[in-house]
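*Asks:* model the following, please.
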Amino acid sequence: MNKDVELRKIALETLIQIEKNNAPSHLVIKDVLDKYDYFSKNEKALISTIVKGTIERKIELDYVCDLFSKTPHTKMKLPIRLIIEMGIYQILYMKSYDTLAVNSSVELARKKGFSTLAGFVNAVLRNISKNKDNIKYPEKGEENYLSVKYSMPLNLVKLLVSQYNEDTVEKMLKASLESDFVRIRISEKCSASEKEEIIEDFKKKGAEIMPVNGFDYLFNIKGMGNIGEFKSFMSGKIYIQDVGSYMLVKNVPFGDKILDTCSAPGGKSIFLSERYPNAKITACDISEDKISRIKENIERCKASNIDVKICDATVFNPEFEEAFDVVVADVPCSGLGVIGKKQDIKYRLTDESLESLYELQKNIIDNVSKYVKKGGYLCYSTCTVNKKENEEQIERFLSKNDFEYSVLSFVPENMKERINNGSLSLMQGIDDSDGFFISVLKKRV
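*Replies:* Here you go, the predicted model:
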């Protein structure tokens, strides 16, 4: 098997595994790339690009497929549908020759035992390649315009358009598809010279590194490869962290005792430890696996004032009742602010699953608020732009509990207009950030 087909076969098998097992794509991709660690950087990048792109653009790819195939994508066998989706993605979005995309797709059909359908795959993809500059997409104003153009399920498009105007939603969706960088936080304990050494190290290894507007220790990075290979990562001097999570921690008030209730993978607790070395921080999450990830990161970053415990944030723990000066609740959410990084999130969000999330968030905030001392603080956050999970949750909570908005202590000048009723709402495509929501509430004495 030639290398071009071999790499695409691995990409196909990865997609099959993700779809059959309903598995989180970012975890499956990581496992596959670890397995083929002996491949070159470019070979691993090709596998990752095809898999991520095929998932990310799925709705558009299936729309295009149905324009050129007499058999709708819903009637195709799984491997054939994925082969065609991969082929269309390469034709529309990758710089490889269309002939390579078509021929490798045909060969994949044969390799997977579908020789009788190889001609069908060939005909569909060649027709698309020949007409790719004249594909008729839905026009602006049509109900499925945003859904097809940005591969966003229609139920989520309708939800967001009901909360924001259509132009704002389009900016957010467009930014999610263009999110091709990672953000890192350099430890504020690093000296100016250490920070410069870290930046130069990324540049030497071929990565682009640019400061995030308004922040001294946050950077956008492209093309860094495996972050685990960097000495600064292994020594705990850098951490993958987005603007929203960074700003959440910067807005957490000081307290002798701080509880981080949904802590995994531990970035918030570690940054809190850095900011408040004299505080006693308790980091909790619901499973052994999540606790293990927290402990690994704490050890790597050498944070010494964090106690880690398994704890279900929806279940009352009498030992915690009014025991903490500050409680941080970065709750499970729809993730609509980070779909550029976790491409498959959007396909899991049915109306029913969203209702379950709203109830879970309500249960968490209602429960962990009991752990806040009088005069203490509850810091609520999500990585979504869905107002039902953000502003509406906070308004419901305040109407039933003896808390009030607290002033956010750290908001860069270019983001102050994002404050509304004491909460901060960041939007991808509008701010230099993923979508994120922060609200700090004070318990009345």
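*Asks:* can we go C-alpha only for contacts and neighbour counts from here?
*Replies:* Fine.
*Asks:* ok, and what's touching the longest strand that the chain contains?
*Replies:* Criterion DSSP state E: the longest strand present in the chain is strand 372-382. The set of residues external to strand 372-382 that reach it, using C-alpha atoms under 8 Å, 6 or more residues apart in numbering, is 248, 252-253, 321-333, 335, 365, 369, 389-390, 436-445.
*Asks:* are any of the residues you listed buried, and which?
*Replies:* Among those, those buried by neighbour count (16 or more other C-alpha atoms under 10 Å) are 248, 252-253, 322-333, 335, 365, 369, 389-390, 436-443.
*Asks:* the residues you listed in strands, which ones?
*Replies:* In strands, judged by DSSP E, the following of these are found: 324-330, 436-443.
*Asks:* which single one of the residues you listed is nearest to residue 345?
*Replies:* Proximity of those to residue 345 (C-alpha to C-alpha) peaks at residue 436, which lies at 15.6 Å.
*Asks:* ok, that closest one - contacts?
*Replies:* By C-alpha under 8 Å, 6+ apart, the neighbours of residue 436 are 244-245, 337, 381-385, 425-427.
*Asks:* quick check: it vs residue 29, distance?
*Replies:* 25 Å (C-alpha to C-alpha, to the nearest Å).
*Asks:* repeat that for residue 135.
*Replies:* To residue 29, residue 135 is 31 Å away according to C-alpha to C-alpha.
*Asks:* give the residue from the two that has the larger number of neighbours.
*Replies:* residue 29 (20 against 11; other C-alpha atoms under 10 Å).
*Asks:* which non-adjacent residue is nearest residue 373?
*Replies:* Once flanking residues are discounted, residue 373 sits nearest to residue 322: 4.3 Å by C-alpha to C-alpha, 6 or more residues apart in numbering.
*Asks:* tell me how far the one you found lies from residue 316.
*Replies:* Distance from residue 322 to residue 316, by C-alpha to C-alpha: 12 Å.
*Asks:* closest to residue 145 out of the ones in strands among the buried ones among the contacts of strand 372-382?
*Replies:* Of those, the one sitting nearest to residue 145 (C-alpha to C-alpha) turns out to be residue 436, at 25.3 Å.
*Asks:* in which helix or strand would I find the nearest residue to residue 301 once chain neighbours are set aside?
*Replies:* Leaving out its chain neighbours, the residue that sits closest to residue 301 by C-alpha to C-alpha, 6+ apart is residue 236, at 3.8 Å. Assigned by DSSP states H and E, residue 236 belongs to neither a helix nor a strand.
*Asks:* burial of residue 236, as a residue count?
*Replies:* 18.
*Asks:* now the other sequence, so there's something to compare against:
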Amino acid sequence: MKNPQKNVREAALDILEAVDQQRSYSNLLLNSFIEKNHIKGPDTALLTEMVYGTIQRKMTLDYYLAPFIKKKLDHWVRNLLRLSLYQLVYLDRIPDRAVIHEAVEIAKRRGHQGIAGLVNGVLRSIQRKGIPSLESIPDPAERLAIETSHPIWLVKRWISQFGFEKTKEMCKTNLQAPVQTARVNELKISREQLLDLLEKEGLIANPSPIIPISVRAVKGNLARSEYYKRGYFTIQDESSMLAAYALDVSPQQKVLDACAAPGGKTAHIAERLENTGEVIALDLHEHKVKLIKEQANRLGLQNITVQVLDSRQANKFFPEQSFDRVLVDAPCSGLGVLRRKPDIKYAKTVEDIYSLKKVQINILHATAKLVKKGGVLVYSTCTVDREENVDSAEKFLEDHPDFEPYPLKLPRPISALANGYYVQIMPQDFGSDGFFISSFKKR
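*Replies:* Sure, this is the predicted structure:
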């Protein structure tokens, strides 16, 4: 019988290879691999830790490996060394000899005796001599970039926008595992009742200190709960929950969710409408629209209509002034969710930020026409970059004199961070995703 930990390490290597070679998203790959291979319990935790940890710390690991590698390596060999070094440096519970033995065995199976010898030599040299010090990097920005595995262009950009200390705090927070949070469906159950039911299932969660209808997982995976299937709650980050609050909806209103998939915010709006009125949810892709329908059915929501449509064309499809509220949760660089999708930070470029800003402005321009007089438009992103956030909001107001800033309606203590009509949440503020929300009212 095979050692399950050996399987887990090989699985981790397969996932790392797919992320690098095929540009696959680590979170999607990991979830599908766990389901397909029926990986359970401690093996799930170990696989997740090794995959995310190795990706999160890739630049640091490469810095540590550099003095010990004298020639060009096959891609999978470098990933095997990264994976093994991650365990040696960051995981206390696995003995070094077990890590090195498994790495050598994988190298033999995937390559040949020569590669196995190289892997063994590199890891034993590191074990003997120790990893190089980061203190030898003279430039503070470059040292921070290597220490926290964030591209140097991004670290310098953040330092210019937020200052060194705030950037350092954010980069360090991005290396921490995110807490799983869920939004209670109050049409079916109260938060207190849900916490009791979860406890009876052997899952432990605490009330969120920042969102009155949110819980934070302490033990167990809430998505595996029977009560998730029954539609008692939705897995959603707490920052993301704020978009529906900002819309400030009332029952019977008609709301457009312009970039809706996978449907977490759509469902939250529908719940806040108390299953009255109508939420029209748009997305560009058929398979993503299906996810929104599935959410609505699971939660028992009858006030959601979904449609495949490019929201940049929404003003050609819907009559002007036909919505009380419009949410534009725009496509963005995703730099606020690096704890959940660590591979993003290595793939993004500054050009991406500028091209996404054009898309964001175009969506805002098209959907602004659809807001009724006295109605509200909310613009949000899951990024922290000023260009996509405050600059886009200011540009919108400049281009649309028929709109004015509208004070954000958010729960405390988040409302204390708001700058009138907008708020920038950093990952280190509450342990939630980096997120931006702004609100405008049509005169």
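*Asks:* what's the TM-score here?
*Replies:* After superposition, the two chains reach a TM-score of 0.93 (TM-score structural alignment, normalised by the length of structure 2), with 436 aligned residues with a C-alpha RMSD of 1.9 Å.
*Asks:* residue 15 of structure 1: which of the contacts of residue 436 of structure 1 is nearest?
*Replies:* Among the contacts of residue 436 of structure 1, residue 337 lies closest to residue 15 of structure 1 (C-alpha to C-alpha), at 23.4 Å.
*Asks:* what is the burial count for the nearest residue to that closest one once chain neighbours are set aside?
*Replies:* Leaving aside its chain neighbours, residue 337 of structure 1 sits nearest to residue 435 (3.6 Å; criterion: C-alpha to C-alpha, 6+ apart). A count of nearby residues for residue 435 of structure 1, using other C-alpha under 10 Å, gives 27.
*Asks:* translate residue 435 of structure 1 into the numbering of structure 2.
*Replies:* Using TM-score structural alignment, the equivalent of residue 435 of structure 1 in structure 2 is residue 434.
*Asks:* picking that back up, gap between the residue mapped onto the residue nearest to residue 301 of structure 1 from structure 2 and residue 109 of structure 2?
*Replies:* Using TM-score structural alignment as the criterion, residue 236 of structure 1 maps onto residue 231 of structure 2. According to C-alpha to C-alpha, residue 231 of structure 2 and residue 109 of structure 2 sit 45 Å apart.
*Asks:* go on, residue 26 of structure 2?
*Replies:* Distance of residue 26 of structure 2 to residue 109 of structure 2, given as C-alpha to C-alpha: 24 Å.
*Asks:* what do you get for residue 348 of structure 2?
*Replies:* 34 Å.
*Asks:* who's more crowded, these two?
*Replies:* residue 348 (15 against 10).
*Asks:* list the buried residues in stretch 351-370 of structure 2.
*Replies:* Neighbour counts using 16+ other C-alpha under 10 Å place 353, 356-357, 359-365, 367-370 of stretch 351-370 of structure 2 among the buried residues.
*Asks:* now stretch 389-407 of structure 1
*Replies:* For stretch 389-407 of structure 1, the neighbour count (16+ other C-alpha under 10 Å) marks 389-391, 393-394, 397, 403-406 as buried.
*Asks:* same question, stretch 37-44 of structure 1
*Replies:* Here stretch 37-44 of structure 1 shows 43-44 as buried, counting by 16+ other C-alpha under 10 Å.
*Asks:* likewise stretch 424-436 of structure 1?
*Replies:* Those would be 424-429, 431-436, for stretch 424-436 of structure 1 by 16+ other C-alpha under 10 Å.
*Asks:* state the pair within those residues that is farthest apart.
*Replies:* For the buried residues of stretch 424-436 of structure 1, the farthest-apart pair by C-alpha to C-alpha is 424 and 429; their separation is 15.8 Å.
*Asks:* tell me the centre residue of structure 2?
*Replies:* Central residue of structure 2 (C-alpha atoms, centre = their mean): residue 337, 3.4 Å from the mean position.
*Asks:* for that residue, which non-adjacent residue is spatially closest?
*Replies:* Excluding the flanking residues, the one nearest residue 337 of structure 2 by C-alpha to C-alpha, 6+ apart is residue 433, at 5.5 Å.
*Asks:* check which helix or strand residue 185 of structure 1 maps to.
*Replies:* Judged by DSSP H and E, residue 185 of structure 1 forms part of strand 182-186.
*Asks:* give the aligned range of that strand in structure 2.
*Replies:* Counting by TM-score structural alignment, strand 182-186 of structure 1 pairs with residues 180-184 of structure 2.
*Asks:* ok, residues contacting that stretch?
*Replies:* Applying C-alpha under 8 Å, 6+ apart, the contact partners of stretch 180-184 of structure 2 are 190-191, 194, 213-217, 221-222, 232-238, 241.
*Asks:* out of these, which are inside helices?
*Replies:* Using DSSP state H, the members of these that fall in helices are 191, 194, 238, 241.
*Asks:* quick check: closest non-adjacent residue to the aligned residue in structure 2 for residue 220 of structure 1.
*Replies:* Using TM-score structural alignment as the criterion, residue 220 of structure 1 maps onto residue 216 of structure 2. Of all residues not flanking residue 216 of structure 2 in the chain, residue 181 sits nearest, at 4.5 Å (C-alpha to C-alpha, 6+ apart).
*Asks:* burial count for the one you found?
*Replies:* Residue 181 of structure 2 has 24 neighbouring residues, counting by other C-alpha under 10 Å.
*Asks:* likewise for residue 382 of structure 1?
*Replies:* Residue 382 of structure 1: 27 neighbours (other C-alpha under 10 Å).
*Asks:* who touches the closest residue to residue 26 of structure 2 other than its chain neighbours in this structure?
*Replies:* Distance criterion C-alpha to C-alpha, 6+ apart; nearest residue to residue 26 of structure 2, sequence neighbours excluded, is residue 19 at 6.0 Å. Contact analysis of residue 19 of structure 2 by C-alpha under 8 Å, 6+ apart lists 25-26, 343.
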